[in-house]
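[1] here is the input, now give the coordinates:
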Amino acid sequence: MAKVLCVLYDDPVSGHPASYARDDLPHIASYPGGQTLPTPRGIDFTPGQLLGSVSGELGLRRFLEDQGHTLVVTSDKDGPDSVFERELPDADIVISQPFWPAYLTAERIERASRLKLAITAGIGSDHVDLDAAIRHGVTVAEVTYCNSISVAEHVVMMILSLVRNYLPAHQIVRDGGWNIADAVARSYDLEGMHVGSVAAGRIGLAVLRRLAPFDVHLHYTDRHRLPAEVEQELGLTFHPSAEDMVPACDVVTINAPLHPETEGLFGDRLLATMKRGSYLINTARARIADRDAVVRALESGRLAGYAGDVWFPQPAPADHPWRTMPHHGMTPHISGSSLSAQARYAAGTREILESWFAGSAIREEYLIVDGGKLAGTGAHSYSTSGPQA
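    A predicted model of the protein is given here:
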């Protein structure tokens, strides 16, 4: 029998919801491109309810305990005395979320002698040291596409919020004011702007598709160029690198995974090549941008705004400079954890576990590391810092 260690974010301050704003979720037949939604043999939760926090347990407890497995759920993940640190050495499976990541460092994987499977309940497994997982034969899987559209919607919301100066204008109303000149002094139309995406995978392409009706000029860069018919359909301009693309853009949105090639990409040097008064949106990973370089770019006016929901570390400390820098639209890491997305990534997590316990193959698109090498989606999206074992 397996010990499953699951790290989830805390419950609401007021306690688990007694009721919800909506009674159901819309039916979605498939993801764009035809990939099916998660198909577990069963679920023990109500879609549309809060599953991603500690009390929600991703709806897994009955399923696991009925089979004799042990489930440990905690939000306490940081420091040598955390529950995660104490429970990890004899855990067979670790489940974590990008929104509240339990960082599986090389040192932790070394100590977790029984660890065989690391599941990301969501998308983005960079909180797992993939090189160490490869060396130690740990399978890494995530619920591909489960919240890609959720994040894409969040990106579009943030672009409009920054360009139209929505958040300061809303605050004027909350404060009892009616200061129109103050609200519009930094407000522009998105129409006609040049918008570029760093990466055009599932999220990046979904962002580009949603922006096309705004009559903007669309740009992208990616290690895998899109088919010519997609470029023609959306009017996309391809650039071989971010360095080539960003000087042409009024808005840049980062939709790339974090790996050695993207870490620190948006530092002082690249930010200096962006148009004065441009906007940068990052719902990918915080370390793709240099923390202090972003602050300097906002203070100098090089950037007119920065928005995102990814931080390092997560949760961000109270004195993190992104909390107080000018002209920002930061949120905690929520873009991919809507109640709609939670139903999909909880179901996908169960599907992965069902396959694992049955000894059957995990969906290829869910795999990041398998058999001592990058696999499936991991082979397409990630790179490692050294040779694969």
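[2] can we go C-alpha only for contacts and neighbour counts from here?
    Noted.
[3] so where do the strands sit in the chain?
    Along the chain, counting by DSSP state E, strands occupy 3-7, 70-74, 93-96, 117-120, 139-142, 194-198, 217-221, 236-239, 251-254, 278-282, 303-308, 367-370, 373-374.
[4] list the buried residues in the fourth one.
    Of the residues in strand 117-120, those buried by neighbour count under the rule 16 or more other CA atoms under 10 Å are 117-120.
[5] what packs against that strand?
    strand 93-96, strand 139-142 (3 or more CA pairs under 8 Å, 6 or more residues apart in numbering; DSSP states H and E).
[6] next up, for comparison:
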Amino acid sequence: MAKVLCVLYDDPTDGYPTAYARDGLPRIESYPDGQSAPASRGVGFTPGHLLGSVSGELGLRAFLESRGHTLVVTSDKEGDGSVFDRELVDADVVISQPFWPAYLTAERITAAKNLKLAVTAGIGSDHVDLEAAITHGVTVAEVTYSNSISVAEHVVMMTLSLVRNYFPSHRVVLDGGWNVADCVARSYDLEGMHVGTVAAGRIGIAVLRRLAPFDVKLHYTDRRRLPSAIEEELGLVFHESAADMVPHCDVVTINAPLHTETEHLFDEKLLATMKRGTYLINTARAKIVDQEAVQHALESGRLAGYAGDVWYPQPAPADHPWRSMPHHGMTPHISGSSLSAQARYATGTREILESWFDGIPIRDEYLIVAGGALAGTGAHSYAVNPATAES
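    Below you'll find the model as predicted:
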């Protein structure tokens, strides 16, 4: 029997919900590219309930314990003697979320002698040292596409919020004010702007499709060029690199995975090439940008705004400089953890575990590392040497 260690974020400050704003969720059976949505053989939760926090347990306890496995759930993952480190020593499976990552470093993987499977409940497995996972024969899987549309919607929301100066305007209302000039002095229309995405995978292309009706000029860069039919449909302009693309854009959104090729891609040098007053949106990973370079670009006016929900480290400390930098629209890492997304990635996590325990191959699109090498989605999304300082 296996020991499954699950690291989730804390319950709401006022306790686990007893009621919800809505009574259910729309049924999503497949994604835009035709991939079927997660489909486990059983469901141990109510769709639309909070599953990503400790009490939600991803709906896994009854399923695992009915098969004789042990489930340990914790949010304590930092510092010497954390529950995560204590329980990891003899864990067979580790489950973590990118929103509250339990960093599986090379040292931790080496110490976890029984570890055979690391599952990301969501997408993005850079909190796992993939090189170490390859070396130690640990399979890494994630619920690919489960929250891609959720993140894409968040990108669109943040883009409009920055361009239209929504956050400061809402603050005026909360503070009892009504000075229109204060609200509109930094407010523009998105219409006619040039918007570019760094990477045009599932999230990037979803962002482009959702922004196209705003009558913007769309740009993208990616290691693989999109089919000409998609370029023509959306009027896309392809650029060989981010350095080639960003000088042409008024809005840049980052939708790339973190690896050695993208770490600190947006540094002082690249930011200096952008138009004065560009908006930068980053819901991918914090270390794709240089933290201090972003602060300086906002202070100098090179960037008109920066928004995203990815930080380093996560959770961000109370004195993190991004909390107080000017003209930002940061949120905690929530873009891919809506209640809608949670139902999908919880189902996908159970689907992966069902396959693993029953000796059935895990879906190729869920695989990041398998058989001592990058595999499935991992082979397409990550560089040969995937480990970064964040992992």
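[7] overlay the chains and give the TM-score.
    Put the two chains on top of each other and the TM-score (TM-score structural alignment, normalised by the length of the first structure) is 0.99; 387 aligned residues with a CA RMSD of 0.8 Å.
[8] that older thread, out of the helices and strands packed on strand 117-120 of the first structure, which comes closest to Ala29 of the first structure?
    In terms of CA to CA, the element of those nearest to Ala29 of the first structure is strand 139-142, at 20.3 Å.
[9] quick one: residues in contact with the closest one.
    116-125, 133, 349, 352, 366-372 (CA atoms under 8 Å, 6 or more residues apart in numbering).
[10] regarding the first structure, what is its longest helix?
    helix 339-358 (DSSP state H).
[11] who's in contact with it?
    25, 37-41, 43, 46-52, 58-60, 119-122, 141-143, 146-147, 150, 361-363.
[12] try 7 Å
    25, 38-40, 43, 47-52, 58-59, 121-122, 143, 146-147, 150, 361-362 (CA atoms under 7 Å, 6 or more residues apart in numbering).
[13] nearest to Asn282 of the first structure among the buried residues of strand 117-120 of the first structure?
    Once CA to CA is applied, the member of the buried residues of strand 117-120 of the first structure that ends up nearest Asn282 of the first structure is Thr120, at 19.9 Å.
[14] what's that closest one in contact with, if anything?
    By CA under 7 Å, 6+ apart, the contact list for Thr120 of the first structure reads 95-97, 141-143.
[15] most neighbours, which of those?
    Ala141 (31 neighbours; other CA atoms under 10 Å).
[16] how about it, nearest residue that isn't a chain neighbour?
    Spatial nearest neighbour of Ala141 of the first structure, excluding adjacent residues (CA to CA, 6 or more residues apart in numbering): Leu367 at 4.5 Å.
[17] okay, now the one you found: neighbour count?
    Using other CA under 10 Å, the number of residues around Leu367 of the first structure comes to 23.
[18] contact partners for it?
    Leu367 of the first structure neighbours (CA under 7 Å, 6+ apart): 140-142, 375-378.
[19] can you check Val43 of the second structure too?
    Thr347.
[20] kindly recompute the last result at 10 Å.
    Each residue near Val43 of the second structure by CA atoms under 10 Å, 6 or more residues apart in numbering is listed here: 59-60, 62-63, 343, 346-347, 350-351.
[21] how about Leu190 of the second structure?
    Leu190 of the second structure touches 159-160, 162-164, 211, 214-216, 250-251, counting by CA under 10 Å, 6+ apart.
[22] out of the contacts of strand 139-142 of the first structure, which are buried?
    Buried among the contacts of strand 139-142 of the first structure by 16+ other CA under 10 Å: 116-125, 133, 349, 352, 366-370, 372.
[23] gap between the closest residue to Val128 of the second structure other than its chain neighbours and Lys77 of the second structure?
    Leaving aside its chain neighbours, Val128 of the second structure sits nearest to Leu104 (4.6 Å; criterion: CA to CA, 6+ apart). From Leu104 of the second structure over to Lys77 of the second structure the distance is 11 Å, taken as CA to CA, to the nearest Å.
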